[in-house]
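1. structure for this input, please:
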Amino acid sequence: MTDPEVLERITTRRAELDGLEEQLIKQLSEVRAEQDELAVAVRVWQRMSEQLADERTEAGSPVVQVAGRAVRLVPDRAPGVNESALPVDYQRILAAVRRAAGPIATRAIGEMLGLDTQVRGKLEPLRGKLTKLADRGWLHKRPDGKFTVRP
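-> Predicted structure coming up:
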């Protein structure tokens, strides 16, 4: 091998290594950006977890901040979780369903609660709350759309 050949090989290899270095620098930058994002996510999660834990220990219904808005939580029904852990409006809904003689429709619950049941816009939020209570184990939603209290 002559000197120009060796020099050409060195130059080619140096160019390959420079290209590889650029790729690695770009990948390292992307990895660091994702690590920073994950660190922020962990801090937000920790803050929310602490807030939830603090609020669950307080009397009444827990409230958390989500995107700067106060949001009430409806806890899952579980041993040791009393109805008093529910927000007041959910407690009223649960009491209305309990007073019913059997399965009860959303409209009838709305009437029991004094809502204007002729306005669909008044019933849909109630239906959402009933469904949430059913999803969390406080009520049973039957296939016909009526609700009953879980034993």
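2. only C-alpha atoms from now on, for both contacts and neighbour counts.
-> Noted.
3. mind listing the helices for the chain?
-> 3-57, 88-99, 106-112, 120-135 (DSSP state H).
4. of those helices, which stretch is the most buried?
-> Scoring the helices of the chain by mean neighbour count under mean count of other CA atoms under 10 Å gives helix 106-112 as the most buried, with a mean of 18.
5. which elements pack onto that one?
-> Using 3 or more CA pairs under 8 Å, 6 or more residues apart in numbering; DSSP states H and E as the contact test, the elements touching helix 106-112 are helix 88-99, helix 120-135.
6. before we go on, could you also do this sequence so I can check it against the first one:
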Amino acid sequence: MTEINEVAERVAARRAELDEEEKLLAERLDAVRAEREELAVAMRVWERMHAQLDAEKPSTQAETAQVGGRGVLLVPHRKADAGEDILPPDYQRLMKIARDAGGPVRVKDVGVELDLEVEVKGRLEPLRGKLSKLAGRGWLRKLPDGRFQTAP
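-> Reported below is the predicted structural model:
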């Protein structure tokens, strides 16, 4: 009988060891699966960011991109050898207005040139955004007083 009890105790002890090992392996498997999912998400985010950065790189012609399901124009960064003809037509027109002004222009003055309702609150904000984008890409300079002028 003692031999049977000894074998049963060994079996029970080994079963307990295996149960504990199974529990540790299951936890490790869960951790591995979670990390793999995180890596997959990180890869998708990286691919989106990489695509956006590629889309924002300077280009020799105006391009469009999809943002929020809408097509938007991309304004390339200014290069020394590139002319304004690489800008989208709306931006070319803004550049012409700024150039023809012969000096710094206010957003309101550009709005008047474009026949916008400059007295309507908020009507000039999209225009201010376009001028700021041109300034941010090196086509215009934004002065501290908020006016814009062509970049040298």
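7. redo the helices of the first structure as JSON lines? Include distance to residue 141 of the first structure.
-> Shown next, in JSON lines, are the helices of the first structure (distance: least, CA to CA, whole Å):
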{"stretch": "helix 3-57", "distance to residue 141 of the first structure": "27"}
{"stretch": "helix 88-99", "distance to residue 141 of the first structure": "11"}
{"stretch": "helix 106-112", "distance to residue 141 of the first structure": "11"}
{"stretch": "helix 120-135", "distance to residue 141 of the first structure": "6"}
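8. what's the closest of the ones you listed to residue 64 of the first structure?
-> helix 3-57 (6.5 Å; CA to CA).
9. and that closest one, how far out from the chain's middle?
-> 29 Å (CA atoms, centre = their mean, to the nearest Å).
10. now do that helix: which elements does it pack against?
-> Packing partners of helix 3-57 of the first structure (3+ CA pairs under 8 Å, 6+ apart): strand 63-66.
11. give me the contacts around the strand it packs on.
-> Contact partners of strand 63-66 of the first structure, identified using CA atoms under 8 Å, 6 or more residues apart in numbering, comprise 48, 51-52, 55, 70-73.
12. quick check: buried residues in that strand?
-> 63-64 (16 or more other CA atoms under 10 Å).
13. superpose on the second structure and give me the mean offset of it.
-> Its aligned residues in the second structure lie a mean 1.6 Å from strand 63-66 of the first structure after superposition (mean CA distance after the TM-score superposition for the first structure).
14. for that strand, the distance to its chain's centre please.
-> The answer for strand 63-66 of the first structure is 11 Å, by CA atoms, centre = their mean.
15. which one is residue 85 of the first structure nearest to, not counting chain neighbours?
-> Nearest non-adjacent residue to residue 85 of the first structure, counting by CA to CA, 6 or more residues apart in numbering: residue 61, 5.1 Å away.
16. where's that neighbour relative to residue 52 of the first structure, distance?
-> 11 Å (CA to CA, to the nearest Å).
17. tell me the contacts of the residue nearest to residue 85 of the first structure?
-> 72-74, 84-88.
18. still on that earlier bit, want to throw the helices and strands packed on helix 106-112 of the first structure into TSV with distance to residue 24 of the first structure?
-> Shown next, in TSV, are these (distance: least, CA to CA, whole Å):
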stretch	distance to residue 24 of the first structure
helix 88-99	56
helix 120-135	49
